[in-house]
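*Asks:* The sequence isn't on hand, but the structure is:
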């Protein structure tokens, strides 16, 4: 019965997770959407109606949620790249031990505000440090960041396409690991294509994680998400533990 229910939800969810569902839910619920035991504040203009609907029917980042619950260790620190609304951040905080540290990187200041609000709303702020910066491997300590209209459309300004841009601090994965003294940690990553640059420029840092939960994305300059997964596995440094569409769970291979 549980399996049947799951299949029904996966079929019906995308049908009802539409703009009008989100608009009605936000109005009825006062922009406080219940989601997998959390309450998510969606009052920011950057949260569109489709996202609100996806939250309502538990379709929001569902593969990431399942993999975090299944594979994320409870006894290590966590570095999350791309905090967005804070849904996965709260899920992580509730899963890991109270004495473990959690660092959440978010480049968009509007989303950082939403992230803080939802961590506090769900009593998940303790032990969490928000790093307002963009993952970048260019020269200099800052980078231009394009502010998207939706929570998932912000990006490095080289791909701005006429969107408004701001200057934000730039940081690499390796720098984050060093600055925060991360020696035993898991990595959760959803940064809209910038993961390609980590693989190109910072593979050693990526391989330091105990486990990696990553949503992969295609880019015009690099290829599809399948190309990225193939490129990661071709390095011979990671084992693929699980995959659902573009979301993968990777385990770095340790020297024998």
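*Replies:* Arrived safely. Quick caveat: nothing in here was measured; it's all calculated off a predicted structure. Numbering: from 1, shown residues only.

*Asks:* C-alpha only now, for contacts and for neighbours.
*Replies:* Fine.

*Asks:* For residue 102, give me its contacts.
*Replies:* 77-80, 93, 127-129 (Cα atoms under 8 Å, 6 or more residues apart in numbering).

*Asks:* actually residue 87, sorry about that
*Replies:* 38, 40, 118.

*Asks:* what's the answer for residue 158, then?
*Replies:* Taking Cα under 8 Å, 6+ apart as the test, what residue 158 contacts is residue 144.

*Asks:* Second structure for comparison follows:
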């Protein structure tokens, strides 16, 4: 998918009213349809030339249907395919079960390296399985089981939700669905890269705010392109909106290349 085709898809999507989209999703992407698809495909759902193993209670039946119809994280995946450059290593933050990771593996350069970072320990087995099953070129992949965090603590609570898309760092470690995970900083990963500059793909449910604020000099020096979902979040006692984070990146010379809602692509000018 090239960048021009991505813009055409955006225009087509904008024409369809949200209520219509909602009706379509509820009609086709529900638990009944997803459970049926899971059974007929033995929990290994075809998706954009890959096979995504979803055989775990971590992955909801409705998401199986979303995956089969190509609507699961569609905008993020479209941006990744259109803006990935084969000349760079890739760091992916928030790899989940590896749906977008498999697309990175299809489009990354032969000699390049991928680092896939996921904080939810329950998803790591699925992520590793999907990388193993969708890596015919044997791209070098390192899976990092950690949460991106800048509290200077070695570990932190991670809130496990009923969706593979919405787990996030939590300061409240009391709930039963909150697990203690180790922390990592983006710059900690740089010594494992083979290229001087890299492409960052990130979907970490608000944790990107602290990362951008703390790693801006590192990003400016080492990051060629950022493909990111931005969520409003508090950091250091201050709330940063989606537009605030966008402006921060632009102030440091990252130029907006593409935007679909809160999913954006920036290039280091």
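*Replies:* Perfect, thanks for sending it. Because the structure is a prediction, the values reported are computed rather than measured.

*Asks:* ok, back up a step: return the member of the contacts of residue 87 of the first structure nearest to residue 86 of the first structure.
*Replies:* Taking Cα to Cα as the measure, residue 86 of the first structure sits nearest to residue 118 out of the contacts of residue 87 of the first structure, at 6.0 Å.

*Asks:* which residue in the second structure lines up with the closest one?
*Replies:* Counting by TM-score structural alignment, residue 118 of the first structure corresponds to residue 130 in the second structure.

*Asks:* Make sure its match is actually in contact with residue 96.
*Replies:* No - applying Cα atoms under 8 Å, one finds residue 130 of the second structure not in contact with residue 96, separated by 10.6 Å.

*Asks:* The two: who's more crowded?
*Replies:* residue 96 (26 against 22; other Cα atoms under 10 Å).

*Asks:* does the aligned residue in the first structure for that one count as helix, strand or coil?
*Replies:* Aligned by TM-score structural alignment, residue 96 of the second structure pairs with residue 84 of the first structure. Using DSSP: H, G, I helix; E, B strand; the rest coil, the structure places residue 84 of the first structure in coil.

*Asks:* What's the separation between residue 84 of the first structure and residue 29 of the first structure?
*Replies:* From residue 84 of the first structure across to residue 29 of the first structure, the span is 21 Å (Cα to Cα, to the nearest Å).

*Asks:* Same check on residue 99 of the first structure?
*Replies:* Distance from residue 99 of the first structure to residue 29 of the first structure, by Cα to Cα: 34 Å.

*Asks:* what do you get for residue 234 of the first structure?
*Replies:* In terms of Cα to Cα, residue 234 of the first structure sits 47 Å off from residue 29 of the first structure.

*Asks:* now swap in residue 170 of the first structure and tell me
*Replies:* 37 Å.

*Asks:* neighbours of residue 181 of the first structure, just the number please.
*Replies:* For residue 181 of the first structure, using other Cα under 10 Å, the count is 10.

*Asks:* My error: substitute residue 245 of the second structure in the last question.
*Replies:* Neighbour tally, residue 245 of the second structure, other Cα under 10 Å: 20.

*Asks:* cool, and the one 4 residues further on?
*Replies:* When neighbours are counted by other Cα under 10 Å, residue 249 of the second structure registers 21.

*Asks:* Trace it over to the first structure, please.
*Replies:* Using TM-score structural alignment, residue 249 of the second structure pairs with residue 232 in the first structure.

*Asks:* residues of the helix or strand hosting that match that come out buried?
*Replies:* For residue 232 of the first structure, the element it lies in under DSSP states H and E is helix 225-234. For helix 225-234 of the first structure, the neighbour count (16 or more other Cα atoms under 10 Å) marks 225, 228-229, 232 as buried.

*Asks:* separation between residue 92 of the first structure and residue 66 of the first structure?
*Replies:* In terms of Cα to Cα, residue 92 of the first structure sits 11 Å off from residue 66 of the first structure.

*Asks:* out of the two, which sits in the more crowded spot?
*Replies:* Neighbour tally, residue 92 of the first structure and residue 66, criterion other Cα under 10 Å: the higher count belongs to residue 92, 23 against 12.
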